[in-house]
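**Student:** I'd like to go over a predicted model; first the sequence, then the structure.
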Amino acid sequence: MAEFSAPFDGSPIATQSQWSRMARRWGLDGVHGDGPTSTALKVTGNGTGNVSLAIGEAFVNGFYYSNDATKSVPVTANAGSVARIDMVVLRASMSSKTVRVFYRTGGTSAPTLASDEGGDYEVPLAQCTVAPGTSVVTVAGVQDRRWFTDRGAAPGVPGARRPSIKGQLLVEGNSLLLGDGADWKWLATGGVEEGTYTPVWTCGSSTVNWGSGSSNVGRYQVFGRRVDVTMHLVPAGNPPAYAAPLQVTLPPGYPCTSLTRSLFTWVLSSANGEGSVLGAAMTYPTESTSRIARIRYLMQNGSTSTSTPSGQDLSTNSPFNIRNGDVFTLTGTYWTA
C-alpha cells in the first residue's frame, strides 16, 4: 500500500474520500450543540404527516452540514397493523456528494444506521413512533437521539480565563474545568491513577520486621494535593516487644502538609485469640511529614460516665501482641504539602 500525506504543494487533498479520512481526525461526528437542552437540529412532532427539523449544524463522516431554516420532513405512512419505530438521520453520501436529512422507516425496532465510510454514513437525530394506519407523529412520539460534538478541551491561563461557555472543557495547568455559561466549575485535577509501595513500620529508631513471607502492601491514589491511602499488613512472624509507639510511612514522594493533622481509621483482627479492635491514626507534621506518627485506640480511665477517655498508642506488643496471622488494615485521606 502506497504512503500518502497531504496537503502539500504537489500533494493536495484531491478527493472527497481523502478529505473525509482527514477531517474525521479533527473531531467526532454529531450535532454542534451544548447538550440535550440545545435546539440545534432538534426534531419535533406536530401531529401531522411531517416532523420538523430545527436549524443547526453538524459533522457527518468528516463533512459539514448546515440547516438555516426550520425544515419539514415527510413521515412515511405506516400501512402495518402494529406501531412502527422509525429514525430521522443525517446521511453523508459519497455517491451523491451531499449531507442531507432522511426519514428512515423501521419495524418493531429502529432501523440500523448506515456506517459505510466510503458510501453512506448516518448519524441519528430522532426516533419516531408511528401508529398503525397513520403517518402522524405526535410530540410524545419523538425521542431525541442526537449525538453531540464540540471543540474539545481548550487550554487556559489561571487568572485570564475566557468567558464561560456552556458544556466547554477548560484545561488550566493540571486542572480540568467545565463551563456552565456563567462560570467555570472545577471537575478534576490530574494525579496518580494508582500506586503501590511497601510501608516501613517503625517503633522509635527501630524498624519492625514482620517476618519473612509477610504481606505488607500500601495502595494509594492521588487527586491533585489529596492522597487516598490503604495499608494491609499480615505478619508472618512475631517482632520484638518494642515499647515505643508504632508508626508507618506514607507513600514516598507525597509528604503530608504541615498545616493540619490528617485522620485515618484502622482495624486489627487477631488470629491468636486476642479479639479485634478499631482505632484512629493521625499524622503529626511537627514530628514528621513522611509518616503516620500516631496509631491509637481509646481507653476509659475510671469506671464512671464522667471518667475522661484517653487515647493510647499502639505498639507491637500492647495491648495486642501483633504476630503471625493477625490482619491490620489502615485507610484514610490526607493532604500533601
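**Tutor:** Okay, I see it.
**Student:** could you use CA atoms for every contact and neighbour count after this?
**Tutor:** Will do.
**Student:** got a list of what T286 touches?
**Tutor:** If you count contacts by C-alpha atoms under 8 Å, 6 or more residues apart in numbering, T286 has them with S258.
**Student:** sticking with it, tell me its helix or strand.
**Tutor:** For T286, there is no enclosing helix or strand under DSSP states H and E.
**Student:** count the neighbours of A92 for me.
**Tutor:** When counting by other C-alpha atoms under 10 Å, one arrives at 29 neighbours for A92.
**Student:** and the one 10 residues further on, by the same measure?
**Tutor:** The burial metric for F102, expressed as a neighbour count using other C-alpha under 10 Å, is 17.
**Student:** distance check, it against V89.
**Tutor:** 5 Å (C-alpha to C-alpha, to the nearest Å).
**Student:** alongside the first one, take a look at this:
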Amino acid sequence: MAEFSGPFDGSPISTQLQWSRMARRWGLDGVHAQDPTSTALKVTGSGVNTVAVAAGHASVNGFYYYLDATKNLTVPANSGGAARVDLAILRADMTAKKVTAEYKTGGTTAPTLTQIENGVWEIPLAQCTVAAGASVVTAANVLDKRYLTDRGVIPSIGGARPPAAKNQLLIEDGQLYVGDGAAWRWLATAGVQEATYTPVWTAGATTINWGSGATNIGHYQAVGKRVDLTIQLTPTGNPPKYDDPIQVALPPGLPATGSHRSLFNWNFTSSNGEGSAVGVAFVAASDGLNKVGRLRYGVSSGNSSSAIPNSFSLFTNHPFDIRSGDVLTIDGSYWTA
C-alpha cells in the first residue's frame, strides 16, 4: 500500500503522472468553450488534402493545450475501395511530453481512441470521411466530435451578478440560472426532494381515526414555492358521524399561501355499494393554511336550465358512510406561503 498527497514543502508534485492525476480533478477533458457554436479547435475540411484545426484551448488528461493559430493536418490518401472514417484528435503523450493535434486514420469505422493514463491519451475533435481513392476531405464530410468543457456552476451575490455568459450556470440563494449571452434565465429552485408524511384528518377539533392499519399516506415534492401533493386514504374502520366536514393536513412546514385559494381534485370510490364521486377541495384561510379545509361535491336544485348549482362538503357519514375498503384520493399542486 502507498499513500501520496501534495504538493507540500518537501513533498512536491514531482512527476507528470502525479500532475495529471491531480489536474484531472479540476476539470474534464475537452475544448474550453461555453457554446457548441464556438469555433475553438473546430475542424473544417476545404476539399484539399488537409483539414484545418482552429485556434483554441483544451484540457487533455489533466494537461493544458493552447493553439494560437490555425493548424493544418495532412490527410493520407485512401487507397482502399471503400470510404475511410478517420479522426482529428488531441493527443497527450507522456513520453513525448506534449499535447498535439493529430490526424488518425481508421477504416470502415472510426479508429479507437488510445487512452492510457501513463502513456498516450487521446480525445476527439472531428470525424472525417475520405472517399475511396481520394485524399481530400470536404466540409460536408467533417462531423464535429469535440468534447466541450468549461467552468462549473459559479456562485453569485444578489445584485452583483457577472455578465450572462452563454450556457454558463449560476447559483444564487438556492436559485439556479443559465446565461443566454444577454441575461440570466431562471432554471430551477432548491426544494424538498420526493417525500412522504402521514396526513392528520380532522372534523372540526376532532382527529378522525380511520382504523388500525389504514392506508393513509401523503406523497409530495416541493420545488421552490410549488408543491405537488397526492393523499391516499383507504380506511380499515368506520369512524362515527361528525357534525363538521372532513379536513386533512398539508405536508409539515409547507403551508399554502393565503393570497388565494389552493385547489385540488378528489375522488372517492366505495367498495361498500355506495358508488363513487369526484369533487374539488380547497384551502381556505378561515380554516387555516396548513390544511385542506373543504372537500366539495357538486349538487343542483333540479335538472332544468334554471336550476341553481351548489356544492356541499364531504362528511364522514354524508353523502357516504366512509369505511373499510373505501378509497379517497386527493391530488393537486399549490403555492406555499
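**Tutor:** Nice, I can see it. Every value quoted in this text rests on a predicted model; they were computed, and no experiment measured them.
**Student:** quick check: TM-score for this pair?
**Tutor:** In this superposition the chains share a TM-score of 0.96, using TM-score structural alignment, normalised by the length of structure 1; 337 aligned residues with a C-alpha RMSD of 1.4 Å.
**Student:** ok, for F223 of structure 1, nearest residue in space, not its chain neighbours?
**Tutor:** G191 (4.8 Å; C-alpha to C-alpha, 6 or more residues apart in numbering).
**Student:** which parts of structure 2 are helices?
**Tutor:** Ranges of helices in structure 2, per DSSP state H, are 16-23.
**Student:** show residues contacting stretch 38-58 of structure 1.
**Tutor:** Stretch 38-58 of structure 1 has contacts (C-alpha under 8 Å, 6+ apart) with 29-33, 64-77, 88, 125-126, 135-142, 144, 146, 149.
**Student:** what do you get if the cut-off is 6 Å, keeping everything else the same?
**Tutor:** Residues from elsewhere that reach stretch 38-58 of structure 1, judged by C-alpha atoms under 6 Å, 6 or more residues apart in numbering: 30-33, 65-75, 135-139.
**Student:** can you give me the end-to-end distance of it?
**Tutor:** Stretch 38-58 of structure 1 end-to-end distance (C-alpha to C-alpha) = 13 Å.
**Student:** buried sites along that stretch?
**Tutor:** 40-45, 49-58 (16 or more other C-alpha atoms under 10 Å).
**Student:** nearest to A114 of structure 1, of those?
**Tutor:** Ranked by distance to A114 of structure 1 (C-alpha to C-alpha), these are led by A58 at 16.8 Å.
**Student:** the residue lying closest to that closest one once chain neighbours are set aside: neighbour count?
**Tutor:** In space, and not counting its chain neighbours, A58 of structure 1 is closest to V31: 4.2 Å by C-alpha to C-alpha, 6+ apart. Per other C-alpha under 10 Å, the neighbour tally for V31 of structure 1 reads 27.
**Student:** now do the contacts for V31 of structure 1.
**Tutor:** A58, W147, F148, T149.
**Student:** could you do V130 of structure 2 as well?
**Tutor:** So V130 of structure 2 contacts A83, R84, V137 (C-alpha under 6 Å, 6+ apart).
**Student:** give me that answer again for 10 Å
**Tutor:** Counting by C-alpha atoms under 10 Å, 6 or more residues apart in numbering, V130 of structure 2 touches 49, 75-78, 82-86, 105-107, 136-138, 141-142.
**Student:** got a PyMOL select line for the buried ones in the residues you listed?
**Tutor:** Applying 16+ other C-alpha under 10 Å to these, the buried members can be selected in PyMOL as follows:
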select buried, resi 49+75+76+77+78+83+84+85+86+105+106+136+137+138+141+142
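**Student:** strands of the stretch 201-337 of structure 2, start to end?
**Tutor:** With DSSP state E, counting those that start in this stretch as the criterion, the stretch 201-337 of structure 2 has strands at 201-203, 206-207, 215-223, 226-234, 246-249, 262-269, 276-283, 291-292, 294-300, 309-313, 327-335.
**Student:** show where the last one falls in structure 1, residue numbers please.
**Tutor:** If I follow you right, that is strand 327-335 of structure 2. The alignment of strand 327-335 of structure 2 onto structure 1 (TM-score structural alignment) spans residues 327-335.
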